[in-house]
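>>> 3D model of this:
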Amino acid sequence: MMVLWLTLLLLHEGCTLTPVTTVQLGEPATFTCVSPDMLSNRIFWYKQSAGDALKLVVRLQKHAKPVFQAEFSASRFDVKVSENMSHLTILRTTEEDEGMYHCGVLEWSVITWSATYLSIEEQTTSSEFVALVIAIVCLVISVIGNIVFICHRSPRAACGQCKAVALQKNINRQSIQQSNKDTLVYSAVIFTMMRADSGAVKDATAVERERIYAAVKAFRLDQ
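Presented below is the predicted three-dimensional model:
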């Protein structure tokens, strides 16, 4: 009987292309087997690894519970049957689950075969992703550090600016006071030099005094 099944399987695979199902490691994988009337037939699910023979996974029969083989625990596999479909599901895939899964539907003396190849891709964290995460973490730490530094330094900088402004105002005030003192001195000198009798005749000395007065007055206006 097994030889007949293998012969039919080889003829079937030689005439058709086998579909491929690809899942990530640890994800579930489901295979589907279609038949005109599943409830009235017997169903056999097989697994075939590369370079290995067929291994029976589960056998289903009408009005009976699925019978799993010892190597394929019911805690890892689930099988369901509807009117014209049978679904075999690996709940959590491992690397050993990769291979060809065959469904054989036996109706009287006729066997209908279908096969699906399961490809497992490992879920590995790429070096580029790790580098990206490290870069993001470093950037966040740098930004937080700069914010803390600015907040810690700002009060001191503001205080220093206030002191500099106050010092500049003090210097300007002292300069203005000194300038006012110089102007008052010139005014006193001018007042003393300009005292003369209104009826006196202006001589050379008086003319010279008027020139000095005009020069000092012009100096004050320019200021």
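>>> CA atoms for contacts and neighbours, from now on please.
Fine.
>>> what's the single longest strand in the chain?
With residue count as the measure and DSSP state E as the assignment, the chain has strand 110-121 as its longest strand.
>>> can you give me the buried ones in it?
Neighbour-count burial for strand 110-121, counted by 16 or more other CA atoms under 10 Å, picks out 111-120.
>>> just checking, what's the longest helix in this structure?
Identified as the longest helix of the chain according to DSSP state H is helix 127-193.
>>> that helix: how far from the chain's middle?
39 Å (CA atoms, centre = their mean, to the nearest Å).
>>> helices and strands around that helix, which ones?
Helix 127-193 sits against helix 204-222, with contacts defined as 3 or more CA pairs under 8 Å, 6 or more residues apart in numbering; DSSP states H and E.
>>> the helix it packs on packs against which elements?
Helices and strands touching helix 204-222, by 3+ CA pairs under 8 Å, 6+ apart, are helix 127-193.
>>> got the angle between the helix it packs on and helix 204-222?
Interaxial angle, helix 127-193 versus helix 204-222 (axes from the mean of the first three to the mean of the last three CA atoms, to 10 degrees): 160 degrees.
>>> let's see this one next, to set against the first:
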Amino acid sequence: MVYWNTLIPVIPVQLGESTTFTCDLSNTYISRVEVSWYKQSVGDNLKLIVNLREHTTPQFAPEFPNSRWKVNIHDNFTNLTILKTIQEDEGIYHCAVIERFVFSKWTTFIMFCKRKSCLSHILHSSDFTQKVLNIWPNVIDLCR
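Now for the predicted structure:
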């Protein structure tokens, strides 16, 4: 069973700043949870950033060196931090929470690099895929 969030945070970030995404793990048995963080650029497939479990070393994909990324898992949440953002970090980030034998949960964030002053936006979506496809070009254009 998959639980889709209906609010998709849009996170504007200045190049060179750090940014952190937080994924809710409440109502899960942390000892049975595996978390995977993914990145998706416009027109591209999902790319695995990292897999992690409690009390284990995070396994970063080769394309995402841990010198630029930090990931933590706690009792009620997990964080993914980009330590110093670059233009190529712009994209859609996904947190997949797999709790063995119980359920899966998927959380999505949209991060874009600010070029001018921008406001954060929350996107409301009942049809996640179509909404992201429709709004993504507009989000990118907000600050160009």
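>>> can you pull the TM-score for these?
Once superposed, chain against chain, the TM-score is 0.72 (TM-score structural alignment, normalised by the length of the second structure); 113 aligned residues with a CA RMSD of 1.9 Å.
>>> so which of the buried residues of strand 110-121 of the first structure is the closest to P36 of the first structure?
T112 (10.2 Å; CA to CA).
>>> measure the equivalent of that closest one over in the second structure to T28 of the second structure for me?
Under the alignment by TM-score structural alignment, T112 of the first structure pairs with K105 in the second structure. Distance of K105 of the second structure to T28 of the second structure, computed by CA to CA, to the nearest Å: 10 Å.
>>> also W106 of the second structure?
Using CA to CA, W106 of the second structure is found at 13 Å from T28 of the second structure.
>>> quick one: stretch 183-203 of the first structure aligns where in the second structure?
Stretch 183-203 of the first structure corresponds to no residue of the second structure when matched by TM-score structural alignment.
>>> go on, stretch 71-78 of the first structure?
On the basis of TM-score structural alignment, stretch 71-78 of the first structure is assigned to residues 63-70 in the second structure.
>>> roughly how far is the matching stretch from the heart of the chain?
That offset, for stretch 63-70 of the second structure, works out to 14 Å (CA atoms, centre = their mean).
>>> what does stretch 53-68 of the second structure give?
Mean C-alpha position of stretch 53-68 of the second structure versus that of the full chain (CA atoms, centre = their mean) differs by 15 Å.
>>> now do the host helix or strand of F21 of the second structure and strand 103-113, the angle between them.
In the assignment (DSSP states H and E), F21 of the second structure maps to strand 19-24. Orientation check (the same axes, to 10 degrees): strand 19-24 of the second structure against strand 103-113 gives 160 degrees.
>>> for strand 19-24 of the second structure, buried residues please.
19, 21-24.
>>> relative to N66 of the second structure, which of those residues is nearest.
Distances from N66 of the second structure to the buried residues of strand 19-24 of the second structure, taken by CA to CA, are shortest for T19, at 14.7 Å.
>>> so who does that closest one touch?
Neighbouring residues of T19 of the second structure by CA atoms under 8 Å, 6 or more residues apart in numbering: 13, 81-85.
>>> any idea how far E98 of the first structure is from A29 of the first structure?
Using CA to CA, we find A29 of the first structure at a distance of 10 Å from E98 of the first structure.
>>> find the nearest non-adjacent residue to the residue sitting nearest the centre point of the second structure, please.
Central residue of the second structure (CA atoms, centre = their mean): Y93, 3.0 Å from the mean position. In space, and not counting its chain neighbours, Y93 of the second structure is closest to K39: 4.6 Å by CA to CA, 6 or more residues apart in numbering.
>>> who's in contact with L8 of the first structure?
Counted by CA under 8 Å, 6+ apart, L8 of the first structure has contacts W113.
>>> neighbours of R100 of the second structure, how many?
Counted by other CA atoms under 10 Å, the residues lying close to R100 of the second structure total 13.
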